[in-house]
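**Student:** With the sequence up front, the predicted model follows.
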Amino acid sequence: MMTEKVTHPSAAETRARLGAQMRTRVPAETHAELNTTGRPDPVQVLADETPSRLQELVPLRHSRMLTSPFAFFRGGAGVMAGDLARQPNTGLTAQLCGDAHLSNFGMFASPERHLLFDVNDFDETLPGPWEWDVKRLAASLAVAARQNGYADKQARKIVLAAVRRYQLAMHAFAELGNLAVWYARVDVDELQAELGADLSKTMSKRLDRTVKKARGRDHLRSLNKLTAVVDGRRRFVADPPLLVPLSQVVTDRSEEEAAAQVKGMVRQYSGTLPPGPRELVRSYDFVDMARKVVGVGSVGTRCWVILLIGRDENDPLFLQVKEAGASALAPFLPRANSGSQGVRVVTGQRIMQATSDIFLGSQTVVGIDGVSRDFYLRQLQDWKGSLPVEAMIPKGMRLYGELCAWTLARAHARSGDRIAIASYLGHDDAFAHAVEAFAQAYADLNEQDYARFAAVARRDLFLGRPHPDAPSDATPEPLTQS
């Protein structure tokens, strides 16, 4: 008796079907929406972030955000996190950068001493809807293009090209095996060779200078730039408020007691590293420590740099110890991290980056105020570099946006269901046009938020002194937690 053969769908077919089903439930066109219903005051969102920060640095954070709408956008990850949570959600998740704007991509050295390009900031990383990162990147392109004075048509083309690159890259990764996806990376030397014909002489020279500058950012450069020999001992040179040595920060105990605590912390941290890097860290001796200001949105969080010396002074190692607070995305995701925030950052970075710093680790530390805080550690400078957004011409930003989009797709493909995401995206341009429309609408909203922020600043609050143009009868609006 003949029996009919039953054919079962493959795992890949099942995953592709899932993506198609989600597109039916949440059509690609709906991503053009920018729902602001119930949106809180963006200034109040920023106010709610200040109590946990070093209060003397809060004015510096806000002054940096006042520099431009793009700088405000960079510092407003918490503002946009709430906005993204109000938009359509595909239900397909990946490990998110959480703050995937243009300036959070860049170059760094791999352990094999190759110069790579990748996502380089993970303070807000969490698993979540993959499209949140895409929309953050697209909006940053729209904001940056406006700031650089590009024509509206040029700005739209730049955003469209980036979203389409993400779409095409995800389809390409969906066709690859798991190992091939995991090994994919952007080698900067190979990238320069590939871009050759697409770059003008000016753009090519600018890229060459950026690459050369990145390779010059090593520990010896930091040694000469940040430290000096004082009374026969190597010390960090004070440059307040940007760099403040340990001796000027600690007032409730002797410098020797504080140094002993730091040494203990470094040893505990080294114990969290794998064999090899653990022994390497322990082969160095502690010399000095200083508080350092970094970034825009991060200003006010606790960040330290530690100088360690190996066989002699020509063998330094600088570690950055950066506070890890809760992700800005956490209030809007159902399964947000509730453990060590340092572990959260390290885990997200190792998942998303093609290769990570061998010194990347985490540690929980009880501060001089008796409060327990989570930190993550990495090298301060190791061929790190980025292209200046404000100096890009339209063609350069388009190429750079596409590079960031490909990199983001690869990072998502490592943790998310790349086949389902590719199926959701489809091969048409509906998603790209929708996200481009969202990005332009969000750039409008960001300009309104920036104007609101600047108006409050003019009435004496962020910078701690009245703005010269403020009317004498203006009533300051306090930036405090509500």
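**Tutor:** Sure thing, it's come through.
**Student:** Only C-alpha atoms from now on, for both contacts and neighbour counts.
**Tutor:** Will do.
**Student:** just the strands in the chain please.
**Tutor:** Assigned by DSSP state E, the chain shows strands spanning 93-96, 105-109, 115-119, 126-129, 186-187, 227-230, 233-236, 243-245, 285-292, 303-309, 316-323, 361-366, 372-379.
**Student:** got those strands as a markdown table, with mean neighbour count columns?
**Tutor:** Formatted as a markdown table, these follow (neighbours: other CA atoms under 10 Å):
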| stretch | mean neighbour count |
| --- | --- |
| strand 93-96 | 24 |
| strand 105-109 | 23 |
| strand 115-119 | 24 |
| strand 126-129 | 23 |
| strand 186-187 | 16 |
| strand 227-230 | 12 |
| strand 233-236 | 18 |
| strand 243-245 | 20 |
| strand 285-292 | 21 |
| strand 303-309 | 22 |
| strand 316-323 | 23 |
| strand 361-366 | 20 |
| strand 372-379 | 21 |
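**Student:** nearest to Phe438, of the ones you listed?
**Tutor:** Of all the strands of the chain, it is strand 126-129 that lies closest to Phe438, at 16.1 Å by CA to CA.
**Student:** now what about that closest one, what contacts it?
**Tutor:** Here strand 126-129 makes contact (CA atoms under 8 Å, 6 or more residues apart in numbering) with 89-98, 327, 329-330, 333, 336-337, 344, 348.
**Student:** Equivalent analysis for stretch 294-304, please.
**Tutor:** 52-58, 60-61, 64-65, 71, 74-77, 242, 289-293, 320-323.
**Student:** Same check on stretch 411-428?
**Tutor:** Contacts to stretch 411-428, defined as CA under 8 Å, 6+ apart, come from residues 12, 15-23, 28, 92-96, 130, 167, 170-171, 173-175, 181-182, 351-354, 431.
**Student:** Which of these are buried? Put it as a PyMOL command.
**Tutor:** The following PyMOL line selects those of those that are buried, judged by 16 or more other CA atoms under 10 Å:
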select buried, resi 15+16+17+18+19+20+21+22+23+28+92+93+94+95+96+130+167+170+171+173+174+181+182+351+352+353+354+431
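**Student:** ok, so what distance separates Gly370 from Leu54?
**Tutor:** When distance is defined by CA to CA, to the nearest Å, Gly370 is 15 Å away from Leu54.
**Student:** neighbour-wise, which of the two wins?
**Tutor:** Leu54 (12 against 8; other CA atoms under 10 Å).
**Student:** next, the one to line up against it:
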Amino acid sequence: MIDESLPKLSTAPIPVQTHILRQEDRLARGKALRNIAARKAHKGWTPPTNRPDPVELLMENSRGRVAELLPIRYGRMLASPFAFYRGAAAIMACDLAQTPATGLTVLADGDCHLMNFGGFATAERHVIFDLNDFDEATFAPWEWDVKRLAASFVIAGRSNGFAAADCQEAGWLAAQSYRQRMAEYSEMPVLQVWNDAFDVDAIVENMTDKDMKRFYSKKLSGAVERSTHEKEFAKLTFSAGDVPRIVDQPPLIFHYGDGRDATMREYAAKALETYKASLIPARRLLLNRFEVVDYAIKVVGVGSVGTFCGILLLMSGNGDPLFLQFKEARRSVLEPYCGASPFGHAGERVVAGQRAMQAASDIFLGWTTGPGEQHRHFFIRQLSDAK
């Protein structure tokens, strides 16, 4: 008998791209699309007279979130203009929907700002630099990610007191780098583009400044060291008899103290079983060597605050710890303007986006549906892997 609670792969069609065209045909098509959206049409943006109230959009985006955590979200957004920008992906999606577009769609990140890039370890223990947040990933105009990324450099510069000219130059350089790299990719074999990765070790090794090279080498070694679950275990847990427990650090890490802990642990164990079905068989074999011993709610980021997020502590028979992070997956903020995602499960949407866009993804990346009446969608990954 088929377990209806297990995650199911989507069968909806995914938009067909034009990568099977020859390079010269793609170049010709791109130039022709300038008649639809000229390059200079992207130069500026003026708020339309019927623009929705940004605060109302923000409040709408907060519906269904954990009410007790919303003050933390708003407090973090109020810290600076850039902090507000980080948490305002829904507002920018609404604004981007009113801007010129060529009609070419891609699997977009949906929240492509500079703080959503960083270093992390691959399964082979190489540290690479790449996108690391895919909560809003879906099919959308290619221009939107580029604009959100370029704008983030300008706003971050302003928030740090940089001169206006320097902020503008940073935005231009971000767009220029994108254009140049895409031109290089257009001449490379498809598989080479797919496997391309930004190797942090190689960058540090090629540094000519000895002091800078020494500084970043030490920092890189520390990042790899922090990826070990043993270090997280020492920092985040305490011994409760023979069973380790996650330490409460309210309001950012906490258990429900009203008798719901046992139920939540049971829910976590059930959700983990359905999550395993989203992994390849080899990963399931590995995960089966661990069992859930505790959970905790953990507040993360800016835009994610208020969604149901937390950490799971798993232990092997030998006492080896494994921390997994679960994050609630909701409808992408792009979907009201781009149409529903072809993935019926929001967690699968996030996982599919991450697997497609990252050069190398977490070996434990998967999705599940939470038990209980709300049936929240989640995606799961390792808590920290040299992030």
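**Tutor:** Ah, there it is. This is a predicted model, so every value here is computed, not measured.
**Student:** Need the TM-score between these chains.
**Tutor:** After superposition, the two chains reach a TM-score of 0.90 (TM-score structural alignment, normalised by the length of structure 2), with 365 aligned residues with a CA RMSD of 1.8 Å.
**Student:** What about the contacts of strand 126-129 of structure 1, which are in helices?
**Tutor:** Counted as lying in helices by DSSP state H, out of the contacts of strand 126-129 of structure 1, are Arg344, Gly348.
**Student:** Can you turn the buried part of the contacts of strand 126-129 of structure 1 into a PyMOL selection?
**Tutor:** To isolate the buried members of these in PyMOL, using 16+ other CA under 10 Å:
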select buried, resi 89+90+92+93+94+95+96+97+98+327+329+330+336+337+344+348
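**Student:** if we can go back for a sec, can the strands of structure 1 go into CSV with extra columns for distance to Pro42 of structure 1?
**Tutor:** Below are the strands of structure 1 laid out as CSV (distance: least, CA to CA, whole Å):
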stretch, distance to Pro42 of structure 1
strand 93-96, 22
strand 105-109, 25
strand 115-119, 26
strand 126-129, 22
strand 186-187, 36
strand 227-230, 39
strand 233-236, 37
strand 243-245, 30
strand 285-292, 27
strand 303-309, 25
strand 316-323, 23
strand 361-366, 31
strand 372-379, 26
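**Student:** Let me know how buried Ala282 of structure 2 is, in neighbour terms.
**Tutor:** Ala282 of structure 2, neighbours per other CA under 10 Å, totals 9.
**Student:** Next, the contact list for whatever residue of structure 1 lines up with it, please.
**Tutor:** Using TM-score structural alignment, the partner of Ala282 of structure 2 in structure 1 is Gly276. Applying CA under 8 Å, 6+ apart to Gly276 of structure 1 gives no contacts.
**Student:** quick one: Gly276 of structure 1 from Gln363 of structure 1, how far?
**Tutor:** With the distance defined as CA to CA, Gly276 of structure 1 ends up 18 Å from Gln363 of structure 1.
**Student:** now Ser254 of structure 1
**Tutor:** 23 Å.
**Student:** and if you look at Glu112 of structure 1?
**Tutor:** With CA to CA as the criterion, Glu112 of structure 1 and Gln363 of structure 1 are 26 Å apart.
**Student:** repeat for Pro69 of structure 1
**Tutor:** 35 Å.
**Student:** Same question for Gln261 of structure 1.
**Tutor:** Look at Gln261 of structure 1 and Gln363 of structure 1: by CA to CA, they are 13 Å apart.
**Student:** again with Gln268 of structure 1
**Tutor:** 8 Å.
**Student:** Repeat that for Ala434 of structure 1.
**Tutor:** 42 Å.
**Student:** And Arg291 of structure 1, by the same measure?
**Tutor:** 17 Å.
**Student:** One more: Val79 of structure 1?
**Tutor:** 28 Å.
**Student:** can you tell me which helix in structure 1 is longest?
**Tutor:** helix 430-458.
**Student:** What residues in structure 2 pair up with that one?
**Tutor:** Helix 430-458 of structure 1 lines up with nothing in structure 2 when matched by TM-score structural alignment.
**Student:** One more: stretch 224-237 of structure 1?
**Tutor:** So stretch 224-237 of structure 1 sits over residues 234-247 in structure 2, by TM-score structural alignment.
**Student:** Report how far apart the opening and closing residues of the matching stretch are.
**Tutor:** With CA to CA as the measure, stretch 234-247 of structure 2 spans 10 Å from end to end.
**Student:** who touches it?
**Tutor:** For stretch 234-247 of structure 2, the external contacting residues (CA under 8 Å, 6+ apart) are Ile253, Phe254, Val293, Asp294, Tyr295, Ala296, Leu313.
**Student:** swap the cut-off to 7 Å and go again
**Tutor:** Residues outside stretch 234-247 of structure 2 that contact it (CA atoms under 7 Å, 6 or more residues apart in numbering): Asp294, Ala296.
**Student:** What is the burial count for the aligned partner of Val134 of structure 1 in structure 2?
**Tutor:** Using TM-score structural alignment, the partner of Val134 of structure 1 in structure 2 is Val146. The local packing of Val146 of structure 2 (other CA under 10 Å) involves 19 other residues.
**Student:** May I have the residues that are in contact with the most centrally placed residue in structure 2?
**Tutor:** Centroid check for structure 2 by CA atoms, centre = their mean gives Asp133 as the closest residue, at 1.3 Å. Taking CA under 7 Å, 6+ apart, we find Asp133 of structure 2 in contact with Asn116.
**Student:** Please compute how far stretch 36-48 of structure 2 lies from its chain's middle.
**Tutor:** Centroid separation for stretch 36-48 of structure 2 versus its chain: 28 Å, with CA atoms, centre = their mean, to the nearest Å.
**Student:** I misspoke; the intended subject was stretch 144-161 of structure 1.
**Tutor:** Relative to the chain's own centre, stretch 144-161 of structure 1 is displaced by 22 Å; criterion: CA atoms, centre = their mean.
**Student:** Thank you, goodbye.
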